[in-house]
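J.: what follows is a predicted structure for the sequence shown.
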Amino acid sequence: MNQAQIDCQQLRIKHILFKSKVRSVLYGGNYDGAFFSSAGPVSSWFSTIGFVRYQDVPELKKLGKLQQEIDGMVRHLVSLYQGGKIEEAHEGFRELENRSEEFLDVLSRMESKMAALI
C-alpha cells in the first residue's frame, strides 16, 4: 500500500467517524464543537494532508466541496435538533447519508487513481 492509499484510508475512517458523531448528536449525544470545527479530524486532514499532497487531483477538489456541503448540512441538522425539531433533523440525516455515499464514492475513485500511478 502506498502513501496515497494510506492517506485515503485515513480520510475514509475520519469521515465514517464524523458521520457517526453526527448521528450520535442527533440521537441525544453531546455536541462536540471542537470535533466539528476546522480543527476537527476531517478538516485537519484536508488542511495538513489533502490540500498539501494532492492539491492537483480533481477528485480532491470534489471531496473538499462535498465536505463543505456536509459541514453546512451538519450545522443545519444540529440547529434543528437543538431547536426541538428532532424528526426533521432525523429526516435530514438521510440526505446527509446520501452526500456521505457520494463522498465515499469520490474517495474510492481517487484511491484507485492514485494506486494506478505506482
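T.: Looks like it arrived, so ask away. Residues are numbered from 1 along each chain as shown.

J.: alpha carbons only for contacts and neighbour counts from here, please
T.: OK.

J.: in the protein, which helix is the longest?
T.: helix 86-116 (DSSP state H).

J.: let's bring in a second one:
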Amino acid sequence: MDLTTLDFQQAKIKQVLFKSRLRSVLYGVREPDATLFAVRDNPLGQWIETVLKPKYGISPEVRSMERLLQDTLSTGQSLVRQYQRGQIEEARQGLAQVERCAEQIDDLLLRMSQQAVGIA
C-alpha cells in the first residue's frame, strides 16, 4: 500500500479535529470525555496505527509523531483540568502549547508525504 499526499492531508485534518474538540471544551461548548485524550481513540492515533505503521514501521519519524501526539493529548488533558479548576484564561492560553506540538506533527507529516511521493 502506497501512501499518497491525500493520506497525509487526511492525517492533518484528524489533528485539526482534535484541536477543535479541545477548544470547544475550553470555551464551554462541550463537556470533555476521557476518549478525547486516549491515543487509541484519537483519530490521528488510529491513523498512525492502521495506516502509517504498516508502511513505515517504527521509523524515527513515526516514533517522533507518536511522542508528539502523546504530548499533545497530555497537554490537552492538563488544560482541561486547569479549566475545570476555574483557571479558564490560563487553560486557553495553553492552547499555544498544543499548537506548537501540532506544528511539529505537521512538519513530520509533510516530510513523510514528500518521501512517499518521491518513492512512488
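T.: Right, received. Where do you want to start? Since we're looking at a predicted model, the values are computed, not measured.

J.: TM-score of the superposition?
T.: With the length set by TM-score structural alignment, normalised by the length of the first structure, the two chains reach a TM-score of 0.87; 117 aligned residues with a C-alpha RMSD of 1.7 Å.

J.: hmm, back to that, which stretch of the second structure lines up against the longest helix of the first structure?
T.: Aligned by TM-score structural alignment, helix 86-116 of the first structure falls on residues 88-118 of the second structure.

J.: mind listing what the most centrally placed residue in the first structure touches?
T.: For the first structure, residue 15 is the residue whose C-alpha lies nearest the centre (C-alpha atoms, centre = their mean; 4.2 Å). By C-alpha atoms under 8 Å, 6 or more residues apart in numbering, residue 15 of the first structure lies in contact with residue 42.

J.: now do it against residue 41 of the first structure, distance only.
T.: Distance of residue 15 of the first structure to residue 41 of the first structure, given as C-alpha to C-alpha, to the nearest Å: 9 Å.

J.: run the chain-centre distance for the match of helix 86-116 of the first structure.
T.: 7 Å (C-alpha atoms, centre = their mean, to the nearest Å).

J.: got the buried residues for it?
T.: For stretch 88-118 of the second structure, burial by neighbour count (16 or more other C-alpha atoms under 10 Å) applies to 88, 91-92, 94-95, 98, 101-102, 105-106, 108-110, 112-113, 116.

J.: before we move on, what about stretch 60-77 of the first structure?
T.: Buried residues in stretch 60-77 of the first structure (16+ other C-alpha under 10 Å): 60, 63-64, 66-67, 70-71, 73-74, 77.

J.: what range in the second structure matches it?
T.: Residue span in the second structure matched to stretch 60-77 of the first structure, by TM-score structural alignment: 62-79.

J.: in the second structure, what residue spans correspond to helices?
T.: According to DSSP H, the helices that the second structure contains are 5-26, 43-47, 53-56, 60-84, 88-93, 95-119.
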